[in-house]
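K.L.:
Sharing a sequence plus its predicted fold:
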Amino acid sequence: MPQRTPMYRFSICLLTLAAAAAAQDDAKPKDEAPVIPVLHQSVVVQGSPVEVTIDRRNGEVVQKTLFSRDDQIFHILDAGINAGQHEGGAKSVEIRRFGFNLDHGGVSGGLKVLTDGVGQNQATQGHGQGYLGSLKSLSPELIKEVNLINGPFSAEYGDFSGLGVVHILTRDTMPDELTFRMQGGSYDTARGFFSYSPTLQNTDALFAYEGSFSNGPFLNPLGYRRDNVTANVTQRIGERRQVAMKFNAGRADSYSSGQLPVDEIIAGRLSPYGAVNPTNGIKQWNGTLAGYLRQEGENGQVWKVDAFVGRSLFDHFMDFTFYLNDPVNGDAFQQHDSRLQQGANVQYLRPHKFLGMTGYLSTGANFHANQINVGLYPRVDRVPTGVASRAQADITNGAGYVQENFSLLQGKLLLGGGLRFDAFRFDLADRVDPLGSGVQSAGRWQPKASASYTPSHRVPLTVFANYGRGISTSDARAIVKNPQMERVATTDFTQAGVAFRSGRFGAQVAGFHIARSNEQVYIPDDGTIEFKGPSRSYGFETKASVELNRFVAFNGGITKVTNAFYLGTPRVYVDSAPHFVANAGVTLSGWRSWSGSLRMRAIDHYRLDGEDASVVASGHTVFDLWVSRRVSRNIDFHVGVDNLLGRFYYETQNYFESRLQGEEPMARIHATPGYGRTITVGMTLKLRRK
């Protein structure tokens, strides 16, 4: 067991004293707009009537943090999410939540991530089911709001939502016509952001560009270059209608260290920032064009319609096992994904009265289609030497849903229920083995239910319970080649607890039970995902937030998984995810032109083998700091220090068999080192305040 440092114990004491989660939201439930609490928590937030927030934090945490990596957005969301780089610096993050390893977001129930209604999880991706690499094109300065749902409690969301939803909404306009940000710092890091947002009558518009470069702390320079372009035009037609068009495109190119054998690092034969294969890395670009229509009625009803089309090209150069399978040329391979996708969503919201109760109806439909050229190729350096697998996969998903919330007993009792149905069609044309081609289909119902009771409005204590069934699909290639296998896994998520909110203080304690119908396992021979046996996970969460005064706020939380295992005998445990995730943050806002935030994130050591408890990953505690000073009306100066205490730690760790050149095969832990102390300095120039 790793030694607990005094700073670690101090931070955990802070979290324990803070108790549990919830939020600062001064608005009380109103009969004409009932809300079901404890479903959502938000950063910067306005909630709709059916999406009340339980955690409200200052938007400056997002707007003024000096981001240098695309995965850092998850570090400030908290919510029991542990995210870390899988191969060093530029690849998509590996996500762990509620005792499950979600890989890159799409397995073991999944964490559904959307940007302005466009799903970011890519099904049947070359790099794994539900890949989140498109988030590299998100510029943090453009984030307006982030809504978090702890589980599959909303009927609005389908595939990959089993362990929660992160919905990111971006700005339609900027507060200043011109915004410039320049930053630079450790590891040859440089980043620039520019936006132009003109002042127009009845129209919000913006154009933004972001470019960044970093070599990281690695001996083999990362060479990570990223360029993003974003544009938006929103036209208000009268008082109740608005139409918008949004465009986003990005490219990314880098090398990476790969996951390194920990035993070689401990023996001193390999630097933790070295590389076994220096040719690993990524090349990708993506673009999305989306249109939005919102129409409000005289009685509060709302129609929302949106549609999008996206194109992406992705190549990932990897080497996990080194010389295990090919002692001469090595096991390096290239994953390829060329994708065209289309989608549309329709939603209708309506407040109403029913048998003396106040209700709020939400109903809608979703459509999503993918056409994917996906392949796996052995390689030497970055040159393919053959074809391991190659296929054209077409996936179509249609869904409909309805959700109703009611307020009774003058708002003391809130009841909610919903139902969703998703239908899938998987069409595969195998370019290597035509006999592996075919068409399969699947469909699943997903019920939702929630209730909360406040005995007295004079006592701000609420007892609540939420239930939802979420789904996650398997890889289309595995489904078609193995028609007998399960095609859609279900996640039954139950949460119950108590929330307290009074003045500037809010807290919540909740227990959870998660029943997964099937777990998912990666098949390295063809890069697909297949299902294995059912599993269970249970534990509790505590969260708290308090505004100490109008300048300083504190928030913290703990997610503790008490057990996670597969059904059956002998007992096999779910591995590769921490059972303890903690966060805490102190935020300073608007004090004599100063703003800042000190944040902590921590995980415990966790098992990497379901049957051998001695194979464990080390935990870590990391502190990040940013400070911002308004120098003048138009200029802000920023300083950020990631990993403030300079602690060495591993972001992700995995256990599997590999072989180094000239040695015998062995099962070992492979890890990706976290960045050391990283100092970034930046300046923001804002002109023509609106």
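P.N.:
Happy to help now that I have it.
K.L.:
all contacts plus neighbour counts: C-alpha atoms, from now on.
P.N.:
Noted.
K.L.:
helix, strand or coil for the closest residue in space to residue 416 that isn't next to it in sequence?
P.N.:
Nearest residue to residue 416 in three dimensions, chain neighbours excluded: residue 405, at 4.2 Å (C-alpha to C-alpha, 6 or more residues apart in numbering). With DSSP: H, G, I helix; E, B strand; the rest coil as the basis, the three-state label of residue 405 is strand.
K.L.:
Next, the contact list for residue 405, please.
P.N.:
34-36, 50, 359-361, 414-417 (C-alpha atoms under 8 Å, 6 or more residues apart in numbering).
K.L.:
again, but for residue 285
P.N.:
With C-alpha under 8 Å, 6+ apart, residue 285 has these contacts: 249-252, 312-314.
K.L.:
change it to 6 Å
P.N.:
250-251, 312-313 (C-alpha atoms under 6 Å, 6 or more residues apart in numbering).
K.L.:
So it belongs to a strand, correct?
P.N.:
Yes - assessed with three-state DSSP, residue 285 lies in a strand.
K.L.:
Among the contacts of residue 405, which lie within strands?
P.N.:
359-361, 414-417 (DSSP state E).
K.L.:
from these, which is closest to residue 499?
P.N.:
Here the nearest of those to residue 499, counting by C-alpha to C-alpha, is residue 414; it sits at 14.0 Å.
K.L.:
Please name the nearest non-neighbouring residue to that closest one.
P.N.:
Among residues not flanking residue 414 along the chain, residue 407 sits closest, at 4.7 Å (C-alpha to C-alpha, 6+ apart).
K.L.:
And for that neighbour, the neighbour number?
P.N.:
Residues within reach of residue 407, counting by other C-alpha atoms under 10 Å, total 26.
K.L.:
That one is in contact with residue 34, isn't it?
P.N.:
Yes - between residue 407 and residue 34 there is a contact at 5.5 Å, judged by C-alpha atoms under 6 Å.
K.L.:
so which helix or strand takes in the nearest residue to residue 271 once chain neighbours are set aside?
P.N.:
Excluding the flanking residues, the one nearest residue 271 by C-alpha to C-alpha, 6+ apart is residue 265, at 5.9 Å. Using DSSP states H and E, residue 265 sits within helix 262-266.
K.L.:
hmm, who's touching that helix?
P.N.:
270-272, 669-670.
K.L.:
and if we set it to 7 Å?
P.N.:
270-272, 669-671 (C-alpha atoms under 7 Å, 6 or more residues apart in numbering).
K.L.:
Alongside the first one, take a look at this:
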Amino acid sequence: MRLLVVLGIFILSFSAKAQSVSGVVNNANIKPLSDVLIRNLASKSHAHTDINGKFTLEETKAGDSLQISKQGFSTQKLKLSSSDFLSIQMEEKPFLLEEVTITNNLKYLNTISKIDFEIQPISNSQDLLRKVPGLFIGQHAGGGKAEQIFLRGFDCDHGTDINITVDGMPVNMVSHAHGQGYSDLHFVIPETVDNIDFDKGAYFVDKGDFTTAGYVGFNTKNGLQNSSISFEGGQFDTFRTVALFNLLNKENQFAYFAGEYMMTDGYFDAPQNFNRINLFGKYSAKMNNGDKLALSVSHFKSQWDASGQIPDRAVNDGTISHYGAIDSNEGGNTSRTNFNLQYDAKIDQNTHIKSSAFISKYDFELYSNFTFFLNDPVNGDQIKQKENRTIVGFQSEYDQKLTEKWRFKLGAGLRNDNNTDVELSHTLNRETVLDYLSLGNVNQTNLFTYSSLDFVSGKWLINGGLRLDYFKFGYEDQLASTYTNQTQTKAIVSPKLNFLYTQNEKLNYFLKLGKGFHSNDTRVVIAQMGEKILPETYGADLGLNWKPFPRMIINSAIWYLYVVQEFVYVGDEAVVEPSGKTQRKGVDFGFRYQLTNWLFWNTDYTYTHARAIDEPKGNDYLPLAPVNTLTSGLSLKDLKGFSGSIRTRFLGDRPANEDNSVLAKGYCITDFSVNYQIKKVTIGVNIDNIFNTKWKETQFLTESRLVNETNPVEEIHFTAGTPFNARLILKYIW
């Protein structure tokens, strides 16, 4: 009998301890809110709402007090009278920086991203990459070509040293006709982006190829709160329209469609005839067992003419204007169709398996003329770069919280690029192929696996991990007299080790250590017989995140990056060029301050010292490596219906050659935007370069010859940056 009583008391106590409460959190319009934090003030247990606003809070019983909080909403407290299903409604309030706390998160830059997203929503595709502090871009082909990217002393070209993804799907193109890692992000409609995951350096095991300077992951919205349509028109015959339609918004299912069309003649003397169409659809659902599904389909097509890069001498002697062209027949067209599936399986409360699979069909054709009449004095030096690519891949990650102190992750995946008719040819007026310089088929496969372990104890978080990548490169040279399918294989191991010490909710320190790499073009791999074709990088970051005042956040780091010998395939010339060991070191500094409930100030500054190790001093500069960058601005949010910003970006002078005898001149540009919302209608104005500064957006030290010249000349060639450019925006929401 005594045994039964003891057993009954044990069962009752276990039942009481195991109690839980479930509920849903909505806004004032009865729309579900995700990522709401629900804390039990008694048991200290906590939970977050999912995309449907639902949550389950363990170790909770009647009589406990709960705290419900989310950035941008008033914090609530309530006392449970029963364990019935809760329906909670939160009221919006002005965004307050004082509510942001320093947490034990190694990816704290994501918090900075959320702040910037809150006060400065993305208004165009150029803004997507600029959300990464210290990252600068340059467009030099009429708006249709992928932007040139600069980060941490790297001229990343169009993506060689930065890993870019959208919903886990890779954007970087391996062995691309124009350049290794080419990343055209124009298939993303900015208004569909929900958040940006980014970090600098190669410190996380789930990021592989091209992760040297850092990575950027864009995540699209799972659902829409409202439907909307907007129209934008302005100078240079510019027109853009975007429509987002909320197709399904049920308790456990969401679906929407987004479409974008844009056209402009551009600000150059020769019309750019640019147009782009984007279509995007996404469906997401949560199963009864807690599993989550997201399926997206998109199609993108763009075509344009371009004025290309022009030489200083032609502008200085009045042959052409600052916005002129030597060969106005440059330009191209490109398209990409994507199918992407994401599935998050909930095994139990502490275990998840996240999987994704994708297939992309990609076409590219680009016409350029960098040297004019240097190689062919009669027909000119126009080149065509073309490819037809299919990409398939998948990735799966097992994530388990072993105990309160230990967390384990194990992942694996595959990517295959089948790239046919990769062409570099000498052409005339885009019509006639005068000579094939390179033509072949590329088949490249990347198999990878990784694991990591997190250990949390007191104020410490220690993260260690290991990644293994295996590559198989295949190339069929169609210009060879006999059929040859040449292959090479290579593997690389990349260890990571990170430390985070969180002193309190106002201050933490971090040390990040890691090895990264980027794969080389398959044509380089074949030419080098598989030797030295996965150039490694070794990096370290030491820094802090600090909140000295309730409405101020500072993040800063000193860093070092070493790159070993590598070979570079120059897609514009079909040649292989060696590059020696390099080192980069620098300082990153970020500052966020909320002056009032509606006025914000943010600043990001970077300094980089980049040098070649094996070259003599004075002849060891890295061409086009940024030295000083600064972005700063004031943002206005929700002041009696008004929102807007004024932002300045500064890129300092930088070396254009190895001995620093030629400089790529810097620039300082200020942009302005303002909009006013009244009920369901928003009217706004965006102005690029409000001071109408004449500047050079991209610059290269190039040897070229004009049609009337006997001898070639090496000097700066540039693409002009936008002059004063105003656009009016009208948006309707329902």
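P.N.:
The structure has been received and is ready for your questions. These numbers come from a predicted model, not from an experiment.
K.L.:
quick revisit: are there residues contacting both of residue 407 and residue 34 of structure 1? Which ones?
P.N.:
Common neighbours of residue 407 of structure 1 and residue 34 (C-alpha under 7 Å, 6+ apart) are 358-359.
K.L.:
what does residue 558 of structure 1 align to in structure 2?
P.N.:
Alignment note: residue 558 of structure 1 maps to residue 605 in structure 2; criterion TM-score structural alignment.
K.L.:
can you give me the strands in the stretch 501-650 of structure 1?
P.N.:
505-516, 519-523, 528-532, 535-547, 552-566, 572-573, 580-591, 594-603, 606-607, 616-617, 620-630, 635-642, 650-658 (DSSP state E, counting those that start in this stretch).
K.L.:
Same list (those) but as a markdown table, adding distance to residue 327 of structure 1 and mean neighbour count.
P.N.:
Shown next, in a markdown table, are these (distance: least, C-alpha to C-alpha, whole Å; neighbours: other C-alpha atoms under 10 Å):
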| stretch | distance to residue 327 of structure 1 | mean neighbour count |
| --- | --- | --- |
| strand 505-516 | 39 | 22 |
| strand 519-523 | 21 | 18 |
| strand 528-532 | 24 | 21 |
| strand 535-547 | 37 | 24 |
| strand 552-566 | 35 | 23 |
| strand 572-573 | 33 | 18 |
| strand 580-591 | 39 | 22 |
| strand 594-603 | 37 | 22 |
| strand 606-607 | 30 | 23 |
| strand 616-617 | 28 | 22 |
| strand 620-630 | 35 | 21 |
| strand 635-642 | 40 | 21 |
| strand 650-658 | 11 | 21 |
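K.L.:
Just put these in CSV and tack on distance to residue 485 of structure 1.
P.N.:
Supplementary listing: these in CSV, determined by distance: least, C-alpha to C-alpha, whole Å:
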stretch, distance to residue 485 of structure 1
strand 505-516, 16
strand 519-523, 12
strand 528-532, 7
strand 535-547, 17
strand 552-566, 18
strand 572-573, 21
strand 580-591, 33
strand 594-603, 35
strand 606-607, 28
strand 616-617, 31
strand 620-630, 38
strand 635-642, 45
strand 650-658, 25
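K.L.:
for those, which one sits closest to residue 218 of structure 1?
P.N.:
strand 650-658 (13.8 Å).
K.L.:
Over in structure 2, find the residue span the closest one aligns onto.
P.N.:
Against structure 2, strand 650-658 of structure 1 falls on residues 696-704 (TM-score structural alignment).
K.L.:
so how much does that stretch differ from structure 1 once superposed?
P.N.:
Taken over the aligned residues, the distance from stretch 696-704 of structure 2 to structure 1 averages 0.7 Å (mean C-alpha distance after the TM-score superposition for structure 1).
K.L.:
Quick check: next helix or strand after the helix ranked longest in structure 1?
P.N.:
For structure 1, the helix reaching the highest residue count under DSSP state H is reported as helix 6-18. Using DSSP H and E, the next helix or strand after helix 6-18 of structure 1 towards the C-terminus is strand 40-43.
K.L.:
what's the mean gap between that next one and the aligned bit of structure 2?
P.N.:
Counting by mean C-alpha distance after the TM-score superposition for structure 1, strand 40-43 of structure 1 comes out at 4.2 Å.
K.L.:
name the helices or strands packed onto the next helix-or-strand element following that strand?
P.N.:
As assigned by DSSP H and E, the chain's next helix or strand after strand 40-43 of structure 1 is strand 53-57. In terms of contacts (3 or more C-alpha pairs under 7 Å, 6 or more residues apart in numbering; DSSP states H and E), strand 53-57 of structure 1 is packed against strand 40-43.
K.L.:
residues in contact with the strand it packs on?
P.N.:
With C-alpha under 7 Å, 6+ apart as the criterion, strand 40-43 of structure 1 contacts 51-59, 145-150.
K.L.:
And the residues you listed, which is closest to residue 256 of structure 1?
P.N.:
residue 146 (29.5 Å).
K.L.:
aligned partner of that closest one in structure 2?
P.N.:
By TM-score structural alignment, residue 146 of structure 1 lines up with residue 196.
K.L.:
That match contacts residue 220, doesn't it?
P.N.:
No - contact criterion C-alpha atoms under 7 Å: residue 196 of structure 2 and residue 220 do not qualify, at 9.0 Å.
K.L.:
okay, the two: which has more neighbours?
P.N.:
Ranked by neighbour count (other C-alpha under 10 Å), residue 196 of structure 2 and residue 220 place residue 196 first, with 23 against 19.
K.L.:
Excluding chain neighbours, what is closest to that one?
P.N.:
Nearest to residue 196 of structure 2 is residue 218, by C-alpha to C-alpha, 6+ apart, at 4.7 Å.
K.L.:
where's the one you found, which helix or strand?
P.N.:
strand 214-220.
K.L.:
average offset between that strand and structure 1?
P.N.:
Mean for strand 214-220 of structure 2 is 0.5 Å (mean C-alpha distance after the TM-score superposition for structure 1).
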